[in-house]
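# Structural data only, the sequence is not supplied:
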């Protein structure tokens, strides 16, 4: 069985720097390994965990950038994702209101780490106790051959980027996604086509995210999600055995209640 059997992804480089191993980004519990993991828990339990993490992210976003979705792009993106998951509006508004009123705990913390074979990990968390969360993540890493690293030791392997997702079906039949990318100022474009969906993602510099969102919407296209991600500047090749161990580690980290996003620099598609 091919461990990396994935949906059809097409990458169109624009007239700009090509980021190595540009991947297709999913958020809030849907890390890039989700299609190859065999979950023991039910879909309902998994959904509950994802919702809980998303609500914590919303609270943290309010504390960092305020409760106005018109001026807090990260909050607007999280609210959009919550709506896509059919999370009740009252639940979303309660999370925003509690955070704006100083109720409820949790703030973001990035843990930098290395896997057993040297690949880099950025583990984004929302926690009410940084010391506890860092200790628990360290235990997961050590158990799976990884280590927590000093601040900056793994971050240098990534570049902060903005990524905007749209419905590919909204693009006219006579227009290519990469043409839209050039028009809106994207650095790169990725397309995922499956039996169920046609999704296009545009990549840009992190500080250009708001501007590119405005450019996309000025063309009449609607954004599905807007997010900040970390794109690897270099990647690490793993064997099939090493990949299985890496998946086990990332799976264990993803199961931690405080972990909301995981970024790695593992090369994809060459581990049969």
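Now that the structure is in, tell me what you want to look at. A quick note: this is a predicted structure, and the numbers were derived from the prediction, not measured. Numbers count the residues shown, from 1 in each chain.
# Please count neighbours and contacts with C-alpha atoms only from this point.
Will do.
# got a list of what residue 212 touches?
When contacts are counted by CA atoms under 8 Å, 6 or more residues apart in numbering, residue 212 touches 184, 185, 186, 204.
# quick one: which of those has the most company?
Across the contacts of residue 212, neighbour numbers were computed from other CA atoms under 10 Å; residue 186 holds the maximum, 28 neighbours.
# was I right about that residue contacting residue 204?
Yes. In this structure residue 186 lies within contact range of residue 204 using CA atoms under 8 Å: 5.2 Å.
# what's the closest of the contacts of residue 212 to residue 65?
When the contacts of residue 212 are compared for distance to residue 65 (CA to CA), residue 204 wins out at 20.6 Å.
# Tell me if I am right that residue 57 is in a helix.
Yes. Residue 57 sits within a helix when classified using DSSP: H, G, I helix; E, B strand; the rest coil.
# Can you classify the closest residue to it other than its chain neighbours by secondary structure?
Spatial nearest neighbour of residue 57, chain neighbours left out: residue 126 (6.6 Å); criterion: CA to CA, 6 or more residues apart in numbering. At residue 126 the chain is in strand, as set by three-state DSSP.
# so residue 126 touches residue 134, yeah?
No. The criterion here is CA under 8 Å, and residue 126 misses it with residue 134 at 11.0 Å.
# between those two, who's got more neighbours?
Neighbour totals were compared for residue 126 and residue 134, and residue 126 leads with 26 against 17 (other CA under 10 Å).
# which outside residues touch stretch 262-272?
Outside stretch 262-272, the residues within contact range by CA under 8 Å, 6+ apart are 2-4, 21, 31, 119-124, 157-158, 229-240, 243, 250, 254.
# how about 6 Å then?
Residues outside stretch 262-272 that contact it (CA atoms under 6 Å, 6 or more residues apart in numbering) are 2, 120, 121, 122, 123, 232, 235, 236, 237, 239, 240.
# sec struct for residue 162, please.
Classification of residue 162 by three-state DSSP places it in strand.
# burial of it, as a residue count?
Look at residue 162: counted by other CA under 10 Å, it has 24 neighbours.
# Thought residue 115 was touching residue 122, still the case?
No. Taking contacts as CA atoms under 6 Å, residue 122 lies outside contact range of residue 115: 10.7 Å.
# Quick check, residue 127 in contact with residue 109.
No. If you go by CA under 6 Å, residue 127 and residue 109 don't touch, sitting 7.2 Å apart.
# Quick check: residue 226 is in a helix.
No. Under three-state DSSP, residue 226 falls outside any helix and is assigned strand.
# Is it correct that it is in contact with residue 166?
No. Contact criterion CA under 6 Å: residue 226 and residue 166 do not qualify, at 9.3 Å.
# Quick one: the helices in the protein, in order.
Along the chain, counting by DSSP state H, helices occupy 43-65, 73-84, 89-100, 130-143, 177-184, 209-218, 240-254.
# Check it against this one:
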């Protein structure tokens, strides 16, 4: 995945309507509530919470919202017990799709996910059917037309990054998942702000959709999944996602 293509996808998400942005805030809030209950409300101690705060800020979640979510979770104001369930399947023409969810009703979520795949030309598979086509990687994006590539490269190497790719004003930094938090913290301390920073499922091979019908179905599948409150993340190996 090139940084440029990925940055186009992020910009498109950031340009969604207010209602769609509210859904993103809700999803991040749900995930944040879970990690606060698991590891406490102090991001200096709870590394997962620190990662989520960075993710929330990259998605333009206001600081007041972040503070309110943390205080509510710490005070056990949210009584829902969410569990993490990952679904795997194929979109149109065999595009591999991984769907990560947090749900308080696994029957509802499973039914909805299956419906989306069936409706838009795909099929839901069994655990492991597509995950072998992906590797977990820490992915950090830094965006800026005036990036000093040599300095960014030196800083990333010093921070412990595996690889850095520059493409049209975007630096895409790859890390081992175990090193992601240390690398992102080190770059933050150097003054960098991130367009995106999280551990992702990065495809090892990609599938291109060239027929318009398949492209439309794939976009509708991704949109339906994104609109579901239980869905936290969607990973796929679509080669030309920024074009559909």
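Perfect, I can see it now. Quick caveat: nothing in here was measured; it's all calculated off a predicted structure.
# And the TM-score between them?
Once superposed, the chains reach a TM-score of 0.81 (TM-score structural alignment, normalised by the length of structure 2), with 239 aligned residues with a CA RMSD of 3.2 Å.
# before we move on, the earlier item: translate the residue nearest to residue 57 of structure 1 into the numbering of structure 2.
Correspondence of residue 126 of structure 1 to structure 2, assessed by TM-score structural alignment: residue 102.
# Ok, residue 256 of structure 1 next?
By TM-score structural alignment, residue 256 of structure 1 lines up with residue 228.
# what about that match, neighbour count?
16.
# re the thing from before, need the helices of structure 1 in TSV (columns: distance to residue 35 of structure 1).
Formatted as TSV, those follow (distance: least, CA to CA, whole Å):
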stretch	distance to residue 35 of structure 1
helix 43-65	14
helix 73-84	19
helix 89-100	27
helix 130-143	22
helix 177-184	25
helix 209-218	28
helix 240-254	11
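# Any idea which of these gets closest to residue 199 of structure 1?
Distance to residue 199 of structure 1, taken as CA to CA, is lowest for helix 177-184 among the helices of structure 1, at 10.0 Å.
# That closest one vs structure 2, average distance?
Superposed on structure 2, helix 177-184 of structure 1 shows a mean distance of 3.3 Å to its aligned residues (mean CA distance after the TM-score superposition for structure 1).
# picking that back up, isn't the match of residue 126 of structure 1 right up against residue 230?
Yes. Assessed by CA under 6 Å, residue 102 of structure 2 is found in contact with residue 230 at 5.4 Å.
# Not counting its neighbours along the chain, what's nearest the residue nearest to the spatial centre of structure 2?
Centroid-nearest residue in structure 2, with CA atoms, centre = their mean: residue 233, separated by 5.1 Å. Excluding the flanking residues, the one nearest residue 233 of structure 2 by CA to CA, 6+ apart is residue 100, at 5.1 Å.
# And the one you found, how close does it get to residue 230 of structure 2?
Residue 100 of structure 2 sits at a distance of 9 Å from residue 230 of structure 2 (criterion: CA to CA, to the nearest Å).
# repeat for residue 89 of structure 2
When distance is defined by CA to CA, residue 89 of structure 2 is 17 Å away from residue 230 of structure 2.
# swap in residue 210 of structure 2?
Distance, residue 210 of structure 2 to residue 230 of structure 2, by CA to CA: 30 Å.
# Spatially nearest residue to residue 52 of structure 2, not counting backbone neighbours?
By the measure of CA to CA, 6+ apart, the closest residue to residue 52 of structure 2 outside its immediate chain neighbours is residue 32, 6.4 Å from it.
# Matching that neighbour against structure 1, which residue comes up?
In structure 1, the residue matched to residue 32 of structure 2 (TM-score structural alignment) is residue 58.
# Count the residues that sit near the aligned residue in structure 1 for residue 237 of structure 2.
By TM-score structural alignment, residue 237 of structure 2 lines up with residue 265 in structure 1. Number of residues near residue 265 of structure 1 (other CA under 10 Å) recorded here: 23.
# cool, residue 125 of structure 2 as well?
Around residue 125 of structure 2 there are 16 residues (other CA under 10 Å).
# What lines up with it in structure 1?
Match for residue 125 of structure 2 (TM-score structural alignment): residue 149.
# doesn't residue 115 make contact with that match?
No. Using CA under 6 Å as the test, residue 149 of structure 1 is too far from residue 115 to be in contact (10.3 Å).
# what residues are shared contacts of these two?
Between them, residue 149 of structure 1 and residue 115 share no contacting residue, judged by CA under 6 Å, 6+ apart.
# Pull the number of nearby residues for residue 54 of structure 1.
24.
# cool, and residue 241 of structure 1?
For residue 241 of structure 1, the count of nearby residues is 10 (other CA under 10 Å).
# Distance check, it against residue 207 of structure 1.
When CA to CA is applied, the distance between residue 241 of structure 1 and residue 207 of structure 1 equals 38 Å.
# with the contacts of stretch 262-272 of structure 1 in mind, which one is nearest to residue 216 of structure 1?
Out of these, the member with the shortest distance to residue 216 of structure 1 (by CA to CA) is residue 232, at 24.9 Å.
# which one in structure 2 is aligned with that closest one?
Using TM-score structural alignment, residue 232 of structure 1 pairs with residue 203 in structure 2.
# Grab the nearest non-local neighbour of its match.
In space, residue 203 of structure 2 is closest to residue 134, 4.2 Å off (CA to CA, 6+ apart).
# Next: residue 155 of structure 2.
Nearest residue to residue 155 of structure 2 in three dimensions, chain neighbours excluded: residue 187, at 7.3 Å (CA to CA, 6+ apart).
# The aligned residue in structure 2 for residue 115 of structure 1 and residue 5 of structure 2, how far apart?
Structural alignment (TM-score structural alignment) places residue 115 of structure 1 against residue 91 in structure 2. Between residue 91 of structure 2 and residue 5 of structure 2 the computed distance is 20 Å (CA to CA).
# Equivalent analysis for residue 242 of structure 2, please.
When distance is defined by CA to CA, residue 242 of structure 2 is 6 Å away from residue 5 of structure 2.
# Also residue 71 of structure 2?
In terms of CA to CA, residue 71 of structure 2 sits 37 Å off from residue 5 of structure 2.
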